[in-house]
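[1] starting from these lines, generate the structure:
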Amino acid sequence: MTVKNGRRWSTANAYLRPAMKRPNLTVVTHALVHKVLLEGKTAAGIRYERKGNVQEVRAKREVILCAGSVGSPHLLQLSGIGSKAVLEEAGIDLQHELPGVGENLQDHLEFYFQFKCKQPITLNGKLNWFSKGLIGARWLLDRKGLGATNHFESCGFIRSKAGVEWPDLQYHFLPAAMRYDGRSAFDGHGFQVHIGHNKPKSRGWIRAKSASPSDNPEIQFNYLEHEADREGFRDCVRLTREIINQPAFDPFRGDEIQPGNGVVTDAEIDAFVRSAVESAYHPSCSCRMGSDDLAVVDPETRVRGIARLRVVDSSIFPTIPNGNLNSPTIMVAEKAADIIRGKGALSPSDAVVGMDENWLERQRSGSPERVAM
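    Presented below is the predicted three-dimensional model:
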């Protein structure tokens, strides 16, 4: 969590709002960017629409796209930068062929593993209007209490199997059994873990459907296309059951709500995952960094083949990070800001990273009596 004074401390709160008093910053809201203006192979500005008026802004130095892993590749395509075949299909004139634009799309998936709770101690007991009123009142008065947290205060990572160098399964624990969006909850006390396979091998794409910026692009994630991803979610189910069935949970663990005790075989798990899995809202990698023909930006975040144009957001990750994207995206922006300003790199960290010396041969460390994932 990133929380300050009982509020989520977003990048808008932490970075943008404190800078809005600066005379060299103008923030235009409720605007729809049409395209990057090109003069040959050089970015010259942008065209945007606000309240029905189309305007152009000329760049003195550079244009930097930070529209996210859907918006940035779409804007490049609208500007004529991308795959020749994709642009021809959308009716967009090709200005610069860069076939990797919109490709390599990745995301994290997760599902809820839910259990009944034997003790009346979960948030399911706080969903009546009276309790919610008290929670809201306390938050309004002093920004504290249950309204000042997202409740995902316990999390962890484990390896799915031997030979996986870095833990590739991620857990978030929630002291309640309910939908992620809060629209429905288990009738009684329960708890759940959100679990997902963090290093998917499936790849998708984002492609403009027309030259109009008002037409949403076509998005295809190709979730679970790769057998390794389906195998990863089978591991999610089986390892989670092993963890929750440890003696420490005995005073709390009731019957399994979801997936349910009848979901055991590979086919049953695959069917459950297909029906229950949801996006973790981590789209990324659709303008990936690199030096090969399918790379979109170079190691300096510059769009390959176009001068004075950069992309700085989660779309430039070559592969999806092994965790939530908020912090890595901020780190990319901080690093890009240093590059753009010509600041040197920080000294390399000498922090010690723990590693099980036998990770190639075993999935976990420790003795059978005291297991550490």
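
[2] rest of the way, CA atoms for contacts and neighbours
    Noted.

[3] got the contact list for the closest residue to residue 81 other than its chain neighbours?
    In this structure, residue 81 finds its nearest non-sequential neighbour in residue 96, 4.9 Å apart by CA to CA, 6 or more residues apart in numbering. With contacts defined as CA atoms under 8 Å, 6 or more residues apart in numbering, residue 96 is in contact with 41, 80-82, 305-306.

[4] ok, residues contacting the helix or strand containing residue 228?
    Element membership for residue 228, per DSSP states H and E: helix 227-244. Residues outside helix 227-244 that contact it (CA under 8 Å, 6+ apart) are 113, 160, 169, 195-197, 200-202, 224, 253, 266, 269-270, 273.

[5] tell me the one of the contacts of residue 96 nearest residue 247?
    residue 82 (55.1 Å; CA to CA).

[6] I'd say that closest one and residue 92 touch.
    No. Counting by CA atoms under 8 Å, residue 92 is not a contact partner of residue 82; they are 10.0 Å apart.

[7] ok, those two, which is more surrounded?
    Taking other CA atoms under 10 Å, residue 82 and residue 92 do not tie; residue 82 has more neighbours (27 against 20).

[8] OK, contacts around that one?
    Contact analysis of residue 82 by CA under 8 Å, 6+ apart lists 76, 94, 96-102.

[9] Proceed likewise with the subsequent sequence, for comparison:
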Amino acid sequence: MSEGKFDVVVVGSGAAGCVVASYVAEHTNASVALLEAGSSDNDSMIRMPVGYAKLLEHDRHLWTYETIPQHGVPRPYRSGRVLGGGTSVNAMCYVRGQAADYDEWQEAVGDTGNWSFKDMLPHFKAQENHDSFSNEFHGVGGELNVMLTTNINELNQRCMKAFQEYGLPYNVDYNGVSQIGVAPIQATIHNARRWSAVDAYLRKHILSGRVKLLTEATVTRVLIEGKKAVGVEYLHGNQKKTIRGEEIILSAGSLHTPKILMHSGVGAAAQLKAFGIEVTVDSAEVGENLQDHPIFCAKAFVKGDMGYQKIASGIGAMKAGLRYFLAKEGPAAGNCIESVSHWNPEDFTALPTVQCFHLPVISVQGLMPTGTRSGVTMEMALLRPHSRGWVRLADDNPTSMPLINPNFIGDERDLKTAISAVRAIRKVLAQPSLASIVDEELEPGLPAQSDEAIGEWIKKVVNTEWHPVGTCRMGKDRGAVVDARLRVNGVESLRIIDASIMPNIVAGNTNAPTQALARNGVTMFVEDFRRGRVVEFRDARSEEVGLA
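    Presented below is the predicted three-dimensional model:
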């Protein structure tokens, strides 16, 4: 069954898809359709900032994927399956990373594109409406509301002081001149509610009818005729449908975008042929180069009722929820992640290699509170991991979970950095501001003292920070999946605009960078669209230039 034809069809309504569909709607006269595999975002737990913990605990609005075994054990590998994607279920932390990240993107494309930090900063600023900063690094008047956390609980205050006693500077803006230091969190929260990419960009265009939204529409493949994308096939319930488009933009994220491409015949020829999929473009790196921030959480019990453990469950949670719904205030009005540190444990003046959120609870995987005894979870993440993994097809069924291998701590350099981070956190916990209240180290636990013992613990607990990128990387070389204008090499009228195009992961949470790269990418798309869509594309297999 066909659902008609549009000028532009966008697949995925996450951080990138919301930006893309909205920008096209605002800057062209094109008809726009947006397909989302999940349901509407009409859920009070989405709007309540702290509600993400309950969503994740119960796997609501999520793709419930798992990795292949990592150090012997599969790990949960969830991603958002709802209008807004990850921006509707994440912890709302606004982190851009380091200028060097984007300069490395520029190196990947060379003189074929504009992806340096200098090029990206205007997009960050144009999107941003910051409640505390307005300067060369920050914007006001944009559609993405960002707040600086100010009402910080005592346990987090002590964490911030302890990191300073350890030797880090206080840095109120890790998205400014330097990332180094300990700081209050910047978060996409506005008037005590989550401010998702739907709120920022998309909702007004859905309500006006400018963007045609199709929810519960799981895209299975791109329809390619010859070497030109002409639409997509999707499932609505058990019904197979198609929608035609003059231009197709994949914004389905680093797991689903390569999966869709492979089922469309764009991928490593040998893998596709093994499942009986006809090869349209032999693109060996589709699904490769998977990067993520591996996390590992040190935990310690603290004396008394400091932090938020008492409001994480039972009567305390009910009281906090009631206070929020009646007055839009209290801990539930924030994300309960109120401070963070970025640093290099080996050199405090070097670019940070570790991020540490200071969670004022004992939590599972750094996300979901557990137990009743008060404590602190130091959620450490490697910002610049060397390990690389992949996403590949499990079979020929487009509804099957793909094989996911993040290869956590697969590179010995990552293990060395992680061990240094754990030793650093123990030094922080021993500083005066925390030593006086820390009752007992829960993890890694006092028996883990040698590098070998700490390393084994890291491998046992390591998990995802929900930041997969890189599986359809951009570049100027023949192996790149997309070029610097994010056009899929070898297929006309098909682009990828999402985190999968990152050549290297950014040194920070990927929500803000994904929205900014989407704005850069869709700006280029609109430029081409306004020229009548007569633009050059490069066939990665033949290096021939043609017309799209």
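
[10] so the helix holding residue 228 of structure 1 corresponds to what in structure 2?
    Using TM-score structural alignment, helix 227-244 of structure 1 lines up with residues 412-429 of structure 2.

[11] likewise stretch 70-78 of structure 1?
    So stretch 70-78 of structure 1 sits over residues 255-263 in structure 2, by TM-score structural alignment.

[12] what do you get for stretch 129-141 of structure 1?
    With TM-score structural alignment as the criterion, stretch 129-141 of structure 1 aligns to 314-326.

[13] what is the aligned counterpart of residue 382 of structure 2 in structure 1?
    Under TM-score structural alignment, residue 382 of structure 2 pairs with residue 197 in structure 1.

[14] neighbours of that match, how many?
    Counted with other CA under 10 Å, residue 197 of structure 1 comes out at 27.

[15] and for residue 292 of structure 1?
    10.

[16] residues in contact with it?
    So residue 292 of structure 1 contacts nothing (CA under 8 Å, 6+ apart).

[17] which residue in structure 2 aligns with it?
    For residue 292 of structure 1, the residue aligned by TM-score structural alignment is residue 477.

[18] which SSE is that match in?
    With DSSP H and E as the criterion, residue 477 of structure 2 is inside neither a helix nor a strand.

[19] for residue 138 of structure 1, same thing?
    helix 129-142.

[20] got the buried residues for that helix?
    135-136, 138-139 (16 or more other CA atoms under 10 Å).

[21] next one: stretch 204-219 of structure 1
    Under 16+ other CA under 10 Å, the buried positions of stretch 204-219 of structure 1 are 204-211, 213, 217.

[22] please apply the same query to stretch 113-130 of structure 1.
    Buried-residue list, stretch 113-130 of structure 1, by 16+ other CA under 10 Å: 113-118, 122-124, 126.

[23] do the same with stretch 122-133 of structure 2
    So, applying 16+ other CA under 10 Å, buried residues of stretch 122-133 of structure 2: 122-131, 133.

[24] which single one of those is nearest to residue 164 of structure 2?
    The closest of the buried residues of stretch 122-133 of structure 2, once distances to residue 164 of structure 2 are taken by CA to CA, is residue 133, at 22.9 Å.

[25] how about the closest one, what's its match in structure 1?
    Per TM-score structural alignment, residue 133 of structure 2 is not aligned with anything.

[26] same check on residue 504 of structure 2?
    Residue 504 of structure 2 maps onto residue 319 in structure 1, by TM-score structural alignment.

[27] which residue is nearest the middle of structure 1?
    The residue lying closest to the centre of structure 1 (CA atoms, centre = their mean) is residue 282, at 1.9 Å.

[28] which non-adjacent residue is nearest the equivalent of that one over in structure 2?
    Using TM-score structural alignment, the partner of residue 282 of structure 1 in structure 2 is residue 467. Leaving aside its chain neighbours, residue 467 of structure 2 sits nearest to residue 292 (5.2 Å; criterion: CA to CA, 6+ apart).

[29] that neighbour: neighbour count?
    Neighbours of residue 292 of structure 2 (other CA under 10 Å): 31.

[30] pretty sure it is touching residue 469, no?
    Yes. Between residue 292 of structure 2 and residue 469 there is a contact under CA under 8 Å: 6.4 Å.

[31] now do the shared contacts for those two.
    residue 505.

[32] most remote residue from structure 2's center?
    In structure 2, by CA atoms, centre = their mean, residue 436 is the one farthest from centre (36.4 Å).

[33] show me what the longest strand along structure 2 is packed against.
    Longest strand in structure 2 by number of residues (criterion: DSSP state E): strand 239-250. Where contact means 3 or more CA pairs under 8 Å, 6 or more residues apart in numbering; DSSP states H and E, strand 239-250 of structure 2 is packed against strand 2-11, strand 228-236, strand 494-496.

[34] what does that strand rub up against?
    With CA under 8 Å, 6+ apart, strand 239-250 of structure 2 has contacts from 1-12, 229-235, 257, 493-498.

[35] one more: stretch 299-314 of structure 2?
    153-156, 316-320, 331, 336, 360-362, 369-378, 437-444.

[36] now which of those would you call buried?
    Buried among the contacts of stretch 299-314 of structure 2 (16+ other CA under 10 Å): 153, 155-156, 317, 320, 331, 336, 360-362, 369, 372, 374-378, 437-438, 441, 443-444.

[37] measure the residue nearest to residue 81 of structure 1 to residue 79 of structure 1 for me?
    9 Å (CA to CA, to the nearest Å).
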